[in-house]
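>>> Provided below for reference: sequence and predicted model.
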Amino acid sequence: MAFHFNIGRDDLLKAIGAQQNITNKKGTLAILSNVLLEVQPDHIVLTGTDLEIGLKQRVPAEVLETGTLTLPAKKLFEVARESGSSILSLKELDNNWVEISAGPSLYRLAGMVADEFPSFPAYNEEAMVIMESVILADLVDKTVFSIAQDKENMFTLTAAMLQKVMQDDHVMLKMVTSDGHRLTIMSKEVETSLEQLHLNPITLIPRRGVQEIRKFCENKTSLSFGVEEKQAVLKSDDSLLIIRLMEGDFPDFQGLLSVLSKENSIRIDRIRFLESLKRINLFTEDLFHAIKMDIADNTMVLTSQNADFGSAKDEFNVEYSGPPLTLGFNCRYFIETLQVMEGDVITASINTQESPCMITSDEDKGFLSIIMPMKL
């Protein structure tokens, strides 16, 4: 049956906009760049998938005729975005064409039959628990930057590991990411009801899935969350997100944590440090962003050199009473870490010139970052 419905521009734009990162992925199946429209008697259901991530959304609409078809997601988004009308009318014509009326504008968009569209994964509703969306959002915000890019040798580093641990009779959710040069951990205490949340021995969420989780959390107070053997599921009143989990092992970071100590601890004004790093980074080499840190007598001196442009130096006060240290680090790693942290003062703990730097803050409970040194 050919569908015909009217829909608010903002409602369509919000829904189809959320599908862009999923449907815009270049793939072998042409229909995966389309979004499935299932027009029900009093609403429409939009579904997009790339076979790894699937998003299903319920959107209010004035339905005149029901029906099902797929339309190019990017083009539908562009039409809605540029439309000057607050209401769009979509009417299916012969041969899978759809006529879109938006005020004085009229568009004809070629669709594809829904028969070829992949079926949406089934999921276990009983395995899901209700949780505050801000918890997942905070876990992602504090760790997503250190997930490895696809070129990394160890493929599983392109995912975030999610853990549930018991700590002093409290239930903690922990997200761990690493690109081989740095490690970031964020732990959040959650309600005891999350004891019912089942996680796999190793739960790995791919980077794109982590990014979609963050977007899913926006403008939501709570959501339902579940992890099954091969997929993670997030559900709200009008949306359903399913992410295929990655298989494999994650590096044993507990061994690294056990050998780090806080013998040489430097207390640093976070904002002052961040501003200095951004200035020094202007004169680092593009590939490694190497900087030199000299620390002695409550003073830190940062220097960088660029073969083509010159050099930079910045000096400021810190709290440090240990032996003098001369260190080399990737400046960008420190910048990205400090940008997501909370609190006025951070603590940088470094055992020796060759050891990793551990960054924490008393004002940012649950956050820990480890950055590996560079040879200068």
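That came through, no problem.
>>> hey, let's count contacts and neighbours off CA atoms from now on
OK.
>>> centroid-wise, who is the farthest residue in this structure?
Within the chain, Asp94 marks the point farthest from the mean C-alpha position, 41.1 Å out by CA atoms, centre = their mean.
>>> in what helix or strand does the closest residue to Lys235 other than its chain neighbours lie?
Spatially, and ignoring its direct neighbours in sequence, Lys235 is nearest to Ser224 (5.0 Å; CA to CA, 6 or more residues apart in numbering). For Ser224, the element it lies in under DSSP states H and E is strand 222-227.
>>> and that strand, what does it pack onto?
strand 129-132, helix 133-141, strand 231-235 (3 or more CA pairs under 8 Å, 6 or more residues apart in numbering; DSSP states H and E).
>>> structure two is appended below for comparative analysis:
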Amino acid sequence: MNITCLKNHLLKALNLSSSQMGKNQNIPILQGGFLKTQKNQLSIETTNLESSLRVFIQVKTEKEGEIIAPIKTLMNLISNLKDEKIKLEKKDNNLEILSQNSKALIKCYPLEEFPSFPSIGEGIKINIPIKDLIAGLKPTANFVSKNETKPEISSIFIFNKENFLNFAATDSFRLSEKKVNFIEEKNFSFLIPSKHSQELIKILESGENPQETAEITINQNQILFKGRDFEYLSVLTSGEFPEYKKLIPDSFVSEALVSLKDLTEAIRSSTIFSNRLNEIFLFLNKEKQNLEIKTLNADLGEYSAKFPAQIKGDSLNLTFNCEYLLDGLENFKTDEISLNFAGETKPLLIKSSQDSSLLYLIMPMKNY
């Protein structure tokens, strides 16, 4: 192997690759990355045995070859180099890195010990714009359960129905659903583990052109995402996602139309004074057509804010987790949102009055 590449391109690829390295100290080879050159392209493979990533960058190749290099050592070195162009050359089982004023020799791992990139085989193949994939994953990835003893709700449920690709996640206290336009005759559904969906978002957002299309191959146990400069393979979660549609109320006792900016800013300020349970109290006043929020902390003090709301239905008093409420609101991008109350002990449904593709459901904590 003997190549010349741009520092920024290599460093970006190494940063992505490092997130896929195995954490098991008993398998040191997983701290390495499989570097391989073919023609004028360098690929870097990393794996943690549950997910695997292959990224590609353009290089000038003088001699093709392959080597297993320690990713963090290589990344730390490259990040400290000042030159724009860097030369990498294999010397026996070492990797020599040359810049204009420096030279380093990194000891590498035996080639035969690195796990090969998994082959997914046959499966359902679909294509989707990367921007739509990001749009579906980001509003749902943070709302999965942190309890991995229930893997089906520690995952994002993705399925197609009625010309939409649906993304859903829940941790039993809240639920988020996002729909993106998608016309595909093939029926499919799968559960992708939360930690892998978070990594996938980073990979997708690192691309320079979100208008590009990702090719996805799905089989019973694995899923492969392929873009112009990456391939990402993840195991899938086995099990059944809850029938979450039954959790969404279809009738409401009150509805409040409020400014998203006003509500978000008020709740963000209120978190300063929240107690150890993160309680926030909501007072819906139909007569005065306003919404009041309040937080109390025995050690710090209290906070309250009122703002106009177009209210239909009953006046209500409810208590929510302020962090959970804020997490959901931050995914909406419209000027106004609709707060739909099914009752003081039933879920609150939040949706946009201008965009029906996203909804957020949150359970109240208790009556005030």
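Now that the structure is in, tell me what you want to look at. Remember, it's a predicted structure, so these values are computed and weren't measured experimentally.
>>> need the helices and strands packed on strand 222-227 of structure 1 in TSV (columns: mean neighbour count).
Shown next, in TSV, are those (neighbours: other CA atoms under 10 Å):
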stretch	mean neighbour count
strand 129-132	17
helix 133-141	19
strand 231-235	21
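>>> among these, which comes closest to Asp50 of structure 1?
strand 231-235 (14.0 Å; CA to CA).
>>> by how much does the helix or strand following that closest one deviate from structure 2 on average?
Next helix or strand after strand 231-235 of structure 1 toward the C-terminus (DSSP H and E): strand 239-244. In the superposition with structure 2, the average deviation recorded for strand 239-244 of structure 1 is 1.1 Å (mean CA distance after the TM-score superposition for structure 1).
>>> so where in structure 2 does strand 239-244 of structure 1 end up aligned?
Counting by TM-score structural alignment, strand 239-244 of structure 1 pairs with residues 230-235 of structure 2.
>>> any idea which element the counterpart of Lys245 of structure 2 in structure 1 lies in?
Superposed on structure 1 with TM-score structural alignment, Lys245 of structure 2 falls opposite Gln254. For Gln254 of structure 1, the host element (DSSP H and E) is helix 253-259.
>>> now do the buried residues in that helix.
For helix 253-259 of structure 1, burial by neighbour count (16 or more other CA atoms under 10 Å) applies to no residue.
>>> and Gln38 of structure 2, what does it touch?
64-65 (CA atoms under 8 Å, 6 or more residues apart in numbering).
>>> aligned partner of it in structure 1?
So Gln38 of structure 2 corresponds to Gln40, using TM-score structural alignment.
>>> which residues in the stretch 201-350 of structure 1 form strands?
203-206, 222-227, 231-235, 239-244, 265-269, 290-296, 299-306, 310-317, 325-330, 345-350 (DSSP state E, counting those that start in this stretch).
>>> a markdown table for the ones you listed, including distance to Val35 of structure 1?
A markdown table is the format used below for the strands of the stretch 201-350 of structure 1 (distance: least, CA to CA, whole Å):
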| stretch | distance to Val35 of structure 1 |
| --- | --- |
| strand 203-206 | 22 |
| strand 222-227 | 24 |
| strand 231-235 | 19 |
| strand 239-244 | 14 |
| strand 265-269 | 48 |
| strand 290-296 | 45 |
| strand 299-306 | 48 |
| strand 310-317 | 51 |
| strand 325-330 | 42 |
| strand 345-350 | 46 |
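>>> quick one: closest of those to Arg182 of structure 1.
The nearest among the strands of the stretch 201-350 of structure 1, by CA to CA, is strand 325-330 at 10.0 Å.
>>> between that closest one and strand 299-306, how big is the angle?
40 degrees (axes from the mean of the first three to the mean of the last three CA atoms, to 10 degrees).
>>> residues in structure 2 aligned with strand 325-330 of structure 1?
Strand 325-330 of structure 1 covers residues 316-321 of structure 2 once aligned (TM-score structural alignment).
>>> distance check, the residue positioned nearest the centre of structure 1 against Ile135 of structure 1.
The residue lying closest to the centre of structure 1 (CA atoms, centre = their mean) is Gln211, at 2.8 Å. Counting by CA to CA, to the nearest Å, the separation of Gln211 of structure 1 from Ile135 of structure 1 is 14 Å.
>>> can you tell which of the strands of the stretch 201-350 of structure 1 is closest to Phe120 of structure 1?
So among the strands of the stretch 201-350 of structure 1, strand 239-244 is nearest, using CA to CA, at 8.9 Å.
>>> what helices or strands is that closest one leaning on?
Looks like strand 239-244 of structure 1 contacts strand 53-60, strand 231-235 (3+ CA pairs under 8 Å, 6+ apart).
>>> format those strands as CSV; extra columns: distance to Ala122 of structure 1.
Listed next are those as CSV, based on distance: least, CA to CA, whole Å:
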stretch, distance to Ala122 of structure 1
strand 53-60, 11
strand 231-235, 10
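>>> of those, which is nearest Arg279 of structure 1?
Among these, strand 53-60 comes nearest to Arg279 of structure 1, with 39.1 Å by CA to CA.
>>> still on that earlier bit, in structure 2, what sits opposite the residue nearest to Lys235 of structure 1 in the alignment?
Using TM-score structural alignment, Ser224 of structure 1 sits opposite Glu215 in structure 2.
>>> wait, isn't the residue nearest to Lys235 of structure 1 in contact with Ala127?
No: between Ser224 of structure 1 and Ala127 there is no contact under CA atoms under 8 Å: 9.6 Å.
>>> ok, these two, which is more surrounded?
Ser224 (18 against 15; other CA atoms under 10 Å).
>>> roughly how far apart are that one and Leu241 of structure 1?
10 Å.
>>> common neighbours of these two, please.
233-235.
>>> one step back: angle of the strand holding Ser224 of structure 1 against strand 231-235?
Using the same axes, to 10 degrees: strand 222-227 of structure 1 against strand 231-235 is 170 degrees.
>>> who touches strand 222-227 of structure 1?
Counting by CA under 8 Å, 6+ apart, 127-134, 197-200, 217, 232-236 sit against strand 222-227 of structure 1.
>>> let's see 10 Å
123-136, 194, 196-200, 203, 216-217, 232-237, 239-243, 245 (CA atoms under 10 Å, 6 or more residues apart in numbering).
>>> mind listing what's buried in that strand?
222-227.
>>> same question, stretch 186-199 of structure 1
Those would be 186-190, 194, 197-198, for stretch 186-199 of structure 1 by 16+ other CA under 10 Å.
>>> cool, and stretch 4-21 of structure 1?
Across stretch 4-21 of structure 1, burial judged by 16+ other CA under 10 Å covers 4-9, 11-13, 15-21.
>>> and those, which of them are in helices?
9, 11-13, 15-18, 20-21 (DSSP state H).
>>> and these, which is closest to Met358 of structure 1?
So of these, ranked by how close each gets to Met358 of structure 1 (CA to CA), first place is Asn21, at 34.0 Å.
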